[in-house]
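J.: compute the structure for the input listed below.
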Amino acid sequence: MTDAAGPRDVHALMADAIGRLSGAPRERLGALEPERRILGIPRAARIRPAGDAWHLGVLLLTPDMALLETGEIVRARTEARRGYTAESQRQRAALAAAARRGGFAEGETVHVGWSVIDVDAVARGEASGPLALRDGVPMVRWSHSTGFVPLAGYLDERIELLRHPLPGA
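T.: A predicted model of the protein is given here:
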């Protein structure tokens, strides 16, 4: 019974969420193309557009019902020489510049390094990304240091925040 209820419930939750998200802002997805040489000429890494999705915390939901786990989030910006005190800052700046080189607008939010969640695997009782089925209920782990919470409630909260952001957010 659990296996039969799982995929229907997750797919139904996704379909319902897409209906409620109609008209809500989406953010762009990007795929990293590493640095390479073309005819001996170096070509810098770039992030090419790969669609868009609604950002729902640890989840990204696409209009065609794909569910993704959030990776890194950057704002595209023109490359500039800067001094960084941390290597992580340098890497984030390189990603932001790669997004700009890939055609994203200055300041546009881009999701990179996302991964597809296998909803059918979750239905079989396997975990996929932050999703799992517990006692027949689809659950999501919104942080690596926390437990699972029901996916339905999580989506309700995240959709409300997306449609009505907190002041200053």
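J.: switch to C-alpha atoms for all contacts and neighbour counts from now on
T.: Noted.
J.: how about L162, secondary structure?
T.: helix (DSSP: H, G, I helix; E, B strand; the rest coil).
J.: name the nearest residue to it, sequence neighbours excluded.
T.: Excluding the flanking residues, the one nearest L162 by CA to CA, 6 or more residues apart in numbering is A24, at 7.1 Å.
J.: structure for this one too, so we can compare:
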Amino acid sequence: MTAFAKLLAAARRRLAAAPRESLGEVVAPRRILGIPRAERIVPCGTAWHLGVLLLTDDAVLATGEIVRAHEDVRRGFAAESQRRRAEVAAAARRGGFAEGQTVHIGWRMLELPGGEDAAASDPLRLIDGVPSVRWSAGGGYVPLAAYLDERVGLLLEPPAGA
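T.: As a prediction, this is how the structure comes out:
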């Protein structure tokens, strides 16, 4: 078992009773009589959300977009980005998620690095023999053990008002 796998297994044990968030996949439905139907986001599992990582029972994923499912209602928008987020939230609701439920989409599966040659875009890296994670695109790498300890602690005991 690699150092990455050991750290992630320990985090899973600590998180056993912690709440999970839903994972979703965008589905473009078939046309009916040539008429396109609205896309849906369908459930495809659950994971613990640990910052830039999503941890499932048997995998680690990179976080993508996070939305809350909401009914599709007609409203005016000041920006096109607001309109797009509302469309995504409505697609999650159409796909079967409860009103207000958090859904992760656009996530991607990560392979646990075995050496220094891991892809530069992945948040997980082995740096000088230490499993590390990049917690932001512009940030540097930090030891994965400390990162997981902090994130698991925040999930198990969130600060007041969070």
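J.: just to revisit the earlier point, looking at the alignment, what does the residue nearest to L162 of the first structure pair up with in the second structure?
T.: Mapped onto the second structure by TM-score structural alignment, A24 of the first structure lines up with A18.
J.: contact partners for that match?
T.: 48, 155-156 (CA atoms under 8 Å, 6 or more residues apart in numbering).
J.: whichever of these end up buried, select them in ChimeraX.
T.: Buried residues among the contacts of A18 of the second structure (16 or more other CA atoms under 10 Å), as a ChimeraX selection:
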select :48,155
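J.: and the spatially most central residue of the first structure, how far from E87 of the first structure?
T.: Central residue of the first structure (CA atoms, centre = their mean): T70, 3.1 Å from the mean position. As judged by CA to CA, to the nearest Å, T70 of the first structure and E87 of the first structure stand 22 Å apart.
J.: what's A92 of the second structure aligned with over in the first structure?
T.: Match for A92 of the second structure (TM-score structural alignment): A99.
J.: same for the helix or strand that contains that match, what does it pack against?
T.: Assigning secondary structure by DSSP states H and E places A99 of the first structure in helix 87-101. Applying 3 or more CA pairs under 8 Å, 6 or more residues apart in numbering; DSSP states H and E, one finds that helix 87-101 of the first structure makes contact with strand 46-56, strand 72-75.
J.: let me know which of those strands is tucked in deepest.
T.: strand 46-56 (a mean of 20; mean count of other CA atoms under 10 Å).
J.: now for that one, which elements pack on it?
T.: strand 27-33, strand 59-61, helix 87-101, helix 151-163.
J.: I figured H70 of the second structure was touching E87, is that so?
T.: No: applying CA atoms under 8 Å as the test, H70 of the second structure and E87 come out as separate, 9.1 Å apart.
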